[in-house]
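Student: missing the sequence, but the structure's below:
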């Protein structure tokens, strides 16, 4: 039985184990990001377009609640959207999010550089606005990333794109999955959010291995299963 826990840090990813190195040596021999797969890209862009349209009323409602909360509690006012620099397939991209925290917790110089550290207080629940608490609980802060999927910066399924500093740490630990694949909203490892398995790199290497072995349609079937598991995580409402 997997133990449910709240991570003590934002991205508790671990280095590859000896078992991973022995099981997937072919993955560590890859020198370039993997090419896109037709059905995966087509599905990603189609779903992202549909979900952006569906989520538009939700985003408008959230914007209204942001305005109302900012009017009622001045220290909570501020922009709804922001981004920090993340890495996807070894390339720096803007990772769009909905602001969860009061602006006084945002470090202004770091925010200008779009550093993750400027916004890291979102992992401290006391720093969150009332709307931010609700948004985080149901992962609504991830909605803007459908735009990144539509642009081709991300995928629906893949290893979560890390901030530059966390990506550098991940590579220094010997991991290569986030260099090889576009970052995703969901991944084999990410659907274990809130459990002791969060951060276990074995899941990410298993996905890369399946990416290499499966046909384009077979990979889409795997993505659909991961999406279903991700939906179950979202409806649990843990907000991890």
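Tutor: Structure's in. What do you need? Note that the structure is a prediction, hence the values are computed from the model and not measured.

Student: switch to C-alpha atoms for all contacts and neighbour counts from now on
Tutor: Will do.

Student: for stretch 60-73, which outside residues touch it?
Tutor: Around stretch 60-73, the neighbours that count as contacts under Cα atoms under 8 Å, 6 or more residues apart in numbering are 76-78, 80, 130-131.

Student: can you give me the helices for this structure?
Tutor: Here the chain has its helices, by DSSP state H, at 18-23, 25-28, 38-72, 108-113, 130-137, 145-151, 164-172, 177-180, 202-213, 216-236.

Student: take this one as well and set it beside the first:
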């Protein structure tokens, strides 16, 4: 990686150095990758739409008409067109975005319904059952296909940096480091070079800075520090003329960690943040989803649960289940259900092992080679099978399928002993139901840093949606099957 502060800047004007009708080298270099991804997504969506409507036809009942099968071409045109208009073939990351995808596909179905009504309904109209099944399958198939495509994208970026977007970071060292840490988690961008504003003077060296940025094959410049620019229009114009986008990352501003949208007041752009979503009717929608899903899972998994119970009873002394006091909603204590994975006197032995705790800060207790774990218990933990009885807690309303990790009483009491170490905003985690799985389990499961654990808890609370819950559940399956970060 090249640090631009170590390069001798060249002099000369960068004003109008390129025809606005030209496409710069970096854009030519990136265009094939962007086009290829859009083509792959287009083919993927087309296949999923064909599959969903074909299955819907087989399941549903076609109403009277001269044709028994509706033409797929206009349906594909309307749906693909709606997805394109909603930005699903753009350059943004996370192209499955379940909530937005659901809205776009619902809009497409409405348009199809209107078109069918006005275009000879007796010729290509289908029954309401077929229409509803196709609508649900469209969302399921396309959402799942795009979710798997995103996972493949992330893996490709990890192993092949060419698939990452090359960018330049511009700001002061501390701010650049904050943004670099953020980008390391996303895997979407690759830092090609940096401009250290403690060395470069953006007021007097603006043109050399622009010249250096234009010489790199980058797609964007991230402004990491709130540094005023006298000639900001010229700076912005020259970057755009070179096909380089400009992005502001407000590291110094204490902005809410919420989804935001840009709104204009006269000619001034402002940022509006949405309110927290996990209140009122949203809570009860989440609770309804938890109740239905946990009931179905308990029924489907009952043979597996019975087999695990028998193995535990046959291989070690003690009860089948382990019940431990945990701190849940509003600080209320409840007993969490788990399959027993340790020896019978594990709680007493923990006091002797406190010195070996691997979690930084000591708020949580975790040891990789914990001697208290049985052989069967180690297998159950590896695949998170010991957590399955917590579906009972979900059914009882003490837990949710997805949420922050429920702390043991010992961990909770340690966390509040020093209010300076345990930031006040972390108490928000007790304003929601704790979960069987959560963002920490799928993002930082191998981490032994309590700061990172609480970080992912807060991200989940501030960005909650049913779509996010579904995404976390799907990613949990992947993490468990790949045994990522299991203890």
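Tutor: Right, received. Where do you want to start? Note that this is a predicted model, so its numbers are computed, not measured.

Student: picking up where we left off before, which of the helices of the first structure sits most buried?
Tutor: helix 177-180 (a mean of 24; mean count of other Cα atoms under 10 Å).

Student: elements contacting it?
Tutor: Applying 3 or more Cα pairs under 8 Å, 6 or more residues apart in numbering; DSSP states H and E, we find helix 177-180 of the first structure packed against strand 81-88, helix 202-213.

Student: average distance between that helix and the second structure?
Tutor: Average distance, helix 177-180 of the first structure versus aligned residues of the second structure after superposition (mean Cα distance after the TM-score superposition for the first structure): 2.0 Å.

Student: please compute how far that helix lies from its chain's middle.
Tutor: The chain centroid and the centroid of helix 177-180 of the first structure are separated by 14 Å under Cα atoms, centre = their mean, to the nearest Å.

Student: quick one: it aligns where in the second structure?
Tutor: The alignment of helix 177-180 of the first structure onto the second structure (TM-score structural alignment) covers residues 428-431.

Student: which residue numbers in the first structure go with stretch 33-42 of the second structure?
Tutor: Aligned using TM-score structural alignment, stretch 33-42 of the second structure spans no residues in the first structure.

Student: list the buried residues for that stretch?
Tutor: Neighbour-count burial for stretch 33-42 of the second structure flags 37-38, 41-42 (criterion: 16 or more other Cα atoms under 10 Å).

Student: and which of these is nearest to residue 147 of the second structure?
Tutor: In terms of Cα to Cα, no member of the buried residues of stretch 33-42 of the second structure lies closer to residue 147 of the second structure than residue 41, at 11.3 Å.

Student: tell me the counterpart of residue 162 of the first structure in the second structure.
Tutor: Match for residue 162 of the first structure (TM-score structural alignment): residue 407.

Student: ok, that match to residue 45 of the second structure distance?
Tutor: To residue 45 of the second structure, residue 407 of the second structure is 42 Å away according to Cα to Cα, to the nearest Å.

Student: pick out whichever of the two has more residues nearby.
Tutor: residue 45 (22 against 19; other Cα atoms under 10 Å).

Student: burial measure for the closest residue to the more buried one other than its chain neighbours, as a count.
Tutor: Of all residues beyond its chain neighbours, the one nearest residue 45 of the second structure is residue 142 (6.0 Å), with distances taken as Cα to Cα, 6 or more residues apart in numbering. If you count neighbours by other Cα under 10 Å, residue 142 of the second structure ends up with 24.

Student: what's the host helix or strand of residue 142 of the second structure packed up against?
Tutor: In this assignment (DSSP states H and E), residue 142 of the second structure forms part of helix 128-159. Packing contacts for helix 128-159 of the second structure, counted by 3+ Cα pairs under 8 Å, 6+ apart, involve helix 25-59, helix 98-118.

Student: so which bit of the first structure is the next helix or strand after that helix matched to?
Tutor: Remark: after helix 128-159 of the second structure, the chain's next helix or strand is strand 165-171, criterion DSSP H and E. Under TM-score structural alignment, strand 165-171 of the second structure corresponds to no residues of the first structure.

Student: report the inter-axis angle for strand 165-171 of the second structure versus helix 128-159.
Tutor: Counting by axes from the mean of the first three to the mean of the last three Cα atoms, to 10 degrees, strand 165-171 of the second structure lies at 70 degrees to helix 128-159.
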